[in-house]
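Colleague: Dropping a prediction and its sequence here:
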Amino acid sequence: MDDSDTGAILAEDLESSDSSKVCCCFRVPQNKRPPPCSCPFSVTVEPVMFLSTFSMALQMPLYTQYLWDRISEDVGYNNGTKGGGCNASTVHDPLQKEVDTLTAHWNLYINLGGFVVGLIMVTLLGSWSDRAGRRLVLIIPSLGLAVQATVYLIVMYLKLPVFWFLIGRLCSGLSGDFNAILAGCFAYVADTSARGSRTFRVAILEACLGLAGMFASIIGGQWRRAQGYINPFWLVLATNLAAALYAYLFVPETVTPDPEAKLLSTRHHRAVYRLYASDAPQGRRTKLWLYTLCFFLVVSVHFGCSDLYVLYELSAPLCWGPELIGYGSAAKHLAYLTSLMGLRVMQCCLEDSWVALVGLSSNIVGLIVFSVANTTALMFTGYGLCFLFMASTPVLRSKLSTLVDPAEQGALFASVACVEGLCSLVSSGVFNSLYPATLHFMKGFPFIFGAAILFIPAGIIGGLGCQEKKESRENREGSGIS
């Protein structure tokens, strides 16, 4: 029996059971070694997602602020965050613009370097997990992120040039980066959920992203204010090691590991190519490409705007300090939880496509408010209006997953993770370049640009939703069902 047969049998078993209640202690299929320990709670990969996201959400604002402080010190700008906050009268200060520009550009260089390497590795790791097992794709990237945190700590202790942040980022990229963890977690959920419950199961994973991000943002802002940058980064290192340890000890395997599976093989890329080249059943290829395009545009806007929130808040006219930046980041991540609750409620009366449209509408309105926010109250109003902005991505992941066979889930989520890496690459280049280029006429222009882009996936999802509804009605009429 090969891997595809095993995957199909596992999927059939799950379709006939209540797969909305998946326990990490579920019966391990034959030929699969159980984990060393048993988990007493009804969770599987959720703690891995939580811990990895916590470390990422804790380090990203602090890392951007550290770059800001170091560059401010290098260029002799005395109104940075170290000096107690900026002054609204410095909105046209050329030194502040230079700090904004250099920080955005270094963000771009570091992200480009890491994501280019990660883009290649995540495709290999995701598809490789179909044969080697899902647990390895959870453990290896977690260890890579731990190496990145170690390099960052060394840079801060020794005050090395900011170029060394790029070295740490490349180490993470070589292990698949955070996107490989996302690919492994979502593929795992696809292995262990029925189609009817998959959207909500995916939304639970994305809610873990928000919950971890909210806690990390609140802790990070207060901690940085009290003790600086170094101690929080020790926690980043510890949480990445904890994620790897949990995956090894408690996560059961859903794929029969093949001892002859090779990581460095063109087979993995061919599997992704066949996935998008095949049109069986008829019409699948078009939908797969269109939903992937929607996912690319939505996630690119999310990533691109997230890169700019801290920069936008640090400088005039908002002049936020670390505490307010932490609260703002927490408010942004709280939307993951409100999106989960909103999705659950909306699924009672709306189809998934219309749930996604509501989520996109929330995102568009919030970005428009961000673009003109010149006070703290208006900025938090924007965060409040984005309370459903994450309702669209679980729907898109679920629709992509239901378009392919159970034996193709690894290749699919490898490609989705590859798209996420490409999103980070493109959004970093576009938004981090657009921000300094438009400072002279409208500081919030990148948010307007992001809102305009979101109208494209809204139109595609609406069109495909109408088409799917029509096809469903025709099928019911053809079968004589009223």
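Modeller: Good, I have the coordinates.
Colleague: all contacts plus neighbour counts: C-alpha atoms, from now on.
Modeller: Noted.
Colleague: Which residues are in contact with Leu211?
Modeller: Phe50, His333, Leu334, Tyr336, Leu337 (Cα atoms under 8 Å, 6 or more residues apart in numbering).
Colleague: Can you convert the residues you listed into JSON lines and add a column each for distance to Asn107, secondary structure and neighbour count?
Modeller: Converted to JSON lines, these look like this (distance: Cα to Cα, whole Å; DSSP: H, G, I helix; E, B strand; the rest coil; neighbours: other Cα atoms under 10 Å):
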{"residue": "Phe50", "distance to Asn107": "24", "secondary structure": "helix", "neighbour count": "22"}
{"residue": "His333", "distance to Asn107": "21", "secondary structure": "helix", "neighbour count": "26"}
{"residue": "Leu334", "distance to Asn107": "25", "secondary structure": "helix", "neighbour count": "24"}
{"residue": "Tyr336", "distance to Asn107": "25", "secondary structure": "helix", "neighbour count": "29"}
{"residue": "Leu337", "distance to Asn107": "28", "secondary structure": "helix", "neighbour count": "23"}
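Colleague: structure B:
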Amino acid sequence: MSTWKEKLKRIVTVEPVIFLYMTSTFIVGPTYQQMIITKVCRQLLNDTICKDPEHNKEYQVVQTSASYLLLLFNATLSLVSIPPAILLGSWSDRAGRRSVMAMPSVLSLMGGGLFLAVALVDSMSVYWTLMAAALIGLTGGHVSIFLSSFSYLADLTVGSSSSRTLRMAVAESMIFVGGAVGFLLGGFLEQDVGLQAAFGAYAGCHILVILYIWLWLRDPTMGRVPNKEEKDSQEDTSQVFIVKYAKRSFKVVFKRRSGQERLKLHFLIVCNFLNNLVAVGEQSVLLLFLMYEPREFTTALFGVFNSVRMLLLGFGLLGLFPVLMRCIKEMTLAKLSVVFRIASYILLALSNNTWMVFLVGVVATPAGISQAVIRSLSSAIVAPDEQGAMFSFSASAEATCILFGAVIFNGLYPLTLPTFPGMPFIVMAVFMLIVLILLQWISEMPRTHPRLVLSD
């Protein structure tokens, strides 16, 4: 292999995987939500009201029913995702990262086919979307992509904490860049071409992910030195099974470490959990909230808003973050990021017109920084051969967010709809305030030598 290609393979690694997967996720998110809303409306009301729901009091019933159905969808996705999320990271420490990265896209293709069938066949029940959620979650979904991708980067950046933080920030930015492309593309495809085109684009992204992993990526060898336990497992593969990998993930997170490193890791995992809980809740109710009066967003306008917001979040990580790191400590930047995120949710809750909603995206520009810092600090605490296990535990917590986020926010939204529809976003701001308190607590903990493990 030529030298330039080898260098390029070390520079461009998991970023396209995250970009394509998140593009597909944000294409399909509003699309299946719109499909559920439309099918529920046709079931409860008539086509006349469904085509022109503005200022129709009966449409509130559709909002409530669709919100509860989305709760079931997210609950199914979460419950199915938790077991693989616990297992796959620890398994990837031994078997390699690429296979874990590829599996979610394989089953997402099947889920996309089921979405397409529900959209094409009018007689198919909207509840078939729950089966699609189960298929997508069977290999962990996006949490498996994250745990394998960030473990991959941790392997490549062993011994360089600043390089690790920046590499993870770039990878994290791909979530938002992919979100921008996905929301914009999905919104216009759904409105101008149809649901079928959006689901087709979703499937196309997963095909590209599989081809990229197969043709371009190679498993890194740095930081993956087999220990005695790994050698034994390689000699007797019959003993390598579910309980063993689940136990290893828990062991890595709860093992004793020097100073307050274990407590710091636990706090960081809680911060990661709350960040994802709020993100899931936001996506669960945002479309419903913005389509409701007085905002009355169309699907295309919703796609434009999310694209602008995601591009600004990506700019915050790719543009602002590297510049600010030269003069401000990364933990300080993480706390400032949370403050801006809190402000954006309060503004969103109070928004009653289009320009206020778009201003939310501007205020939230630095909001993605905190998650990149949290991932980097977490990976710095554990040993090189523990990266996958640690990210696996964190990913399993992220998978539960899908369930808890749906229960909290899809359950809360119908209850507050007649009085204050923006209440779920106020609750999100409160959760982010807890993250800010935890980050401040972590920043006041004394620094100790990372990865020094004390015997029990």
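Modeller: Nice, thanks for sending it over. The model shown is predicted, which means the values in this text are computed figures rather than measured ones.
Colleague: Superposing both, give me the TM-score.
Modeller: Here the TM-score for the pair of chains, by TM-score structural alignment, normalised by the length of the second structure, is 0.90; 432 aligned residues with a Cα RMSD of 2.1 Å.
Colleague: quick revisit: tell me the one of the contacts of Leu211 of the first structure nearest Met346 of the first structure?
Modeller: Distance to Met346 of the first structure across the contacts of Leu211 of the first structure (Cα to Cα) is lowest for Leu337, with 14.1 Å.
Colleague: Map that closest one across to the second structure for me.
Modeller: Applying TM-score structural alignment, one finds that Leu337 of the first structure aligns to Gly314 in the second structure.
Colleague: and what of Ala452 of the first structure?
Modeller: Using TM-score structural alignment, Ala452 of the first structure pairs with Val430 in the second structure.
Colleague: any idea which element its match lies in?
Modeller: helix 423-443 (DSSP states H and E).
Colleague: Okay, buried residues for that helix please.
Modeller: Across helix 423-443 of the second structure, burial judged by 16 or more other Cα atoms under 10 Å covers 423-433, 435-436, 438-439, 442.
Colleague: quick one: which of the residues you listed is nearest Met356 of the second structure?
Modeller: Taking the buried residues of helix 423-443 of the second structure together and measuring to Met356 of the second structure by Cα to Cα, the closest member is Phe425, at 14.4 Å.
Colleague: residue ranges of the helices in the stretch 1-150 of the first structure, please?
Modeller: Ranges of helices within the stretch 1-150 of the first structure are 3-15, 46-75, 94-132, 134-158, based on DSSP state H, counting those that start in this stretch.
Colleague: Would you convert those helices into a markdown table that also reports distance to Lys82 of the first structure?
Modeller: As requested, those are arranged in a markdown table below (distance: least, Cα to Cα, whole Å):
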| stretch | distance to Lys82 of the first structure |
| --- | --- |
| helix 3-15 | 55 |
| helix 46-75 | 7 |
| helix 94-132 | 13 |
| helix 134-158 | 15 |
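Colleague: what about the helices in the stretch 101-250 of the second structure?
Modeller: With DSSP H, counting those that start in this stretch as the criterion, the stretch 101-250 of the second structure has helices at 128-137, 142-156, 161-188, 195-215, 228-235, 242-254.
Colleague: what's around the equivalent of Ala244 of the first structure over in the second structure, how many residues?
Modeller: Counting by TM-score structural alignment, Ala244 of the first structure corresponds to Ile210 in the second structure. Ile210 of the second structure has 19 neighbouring residues, counting by other Cα atoms under 10 Å.
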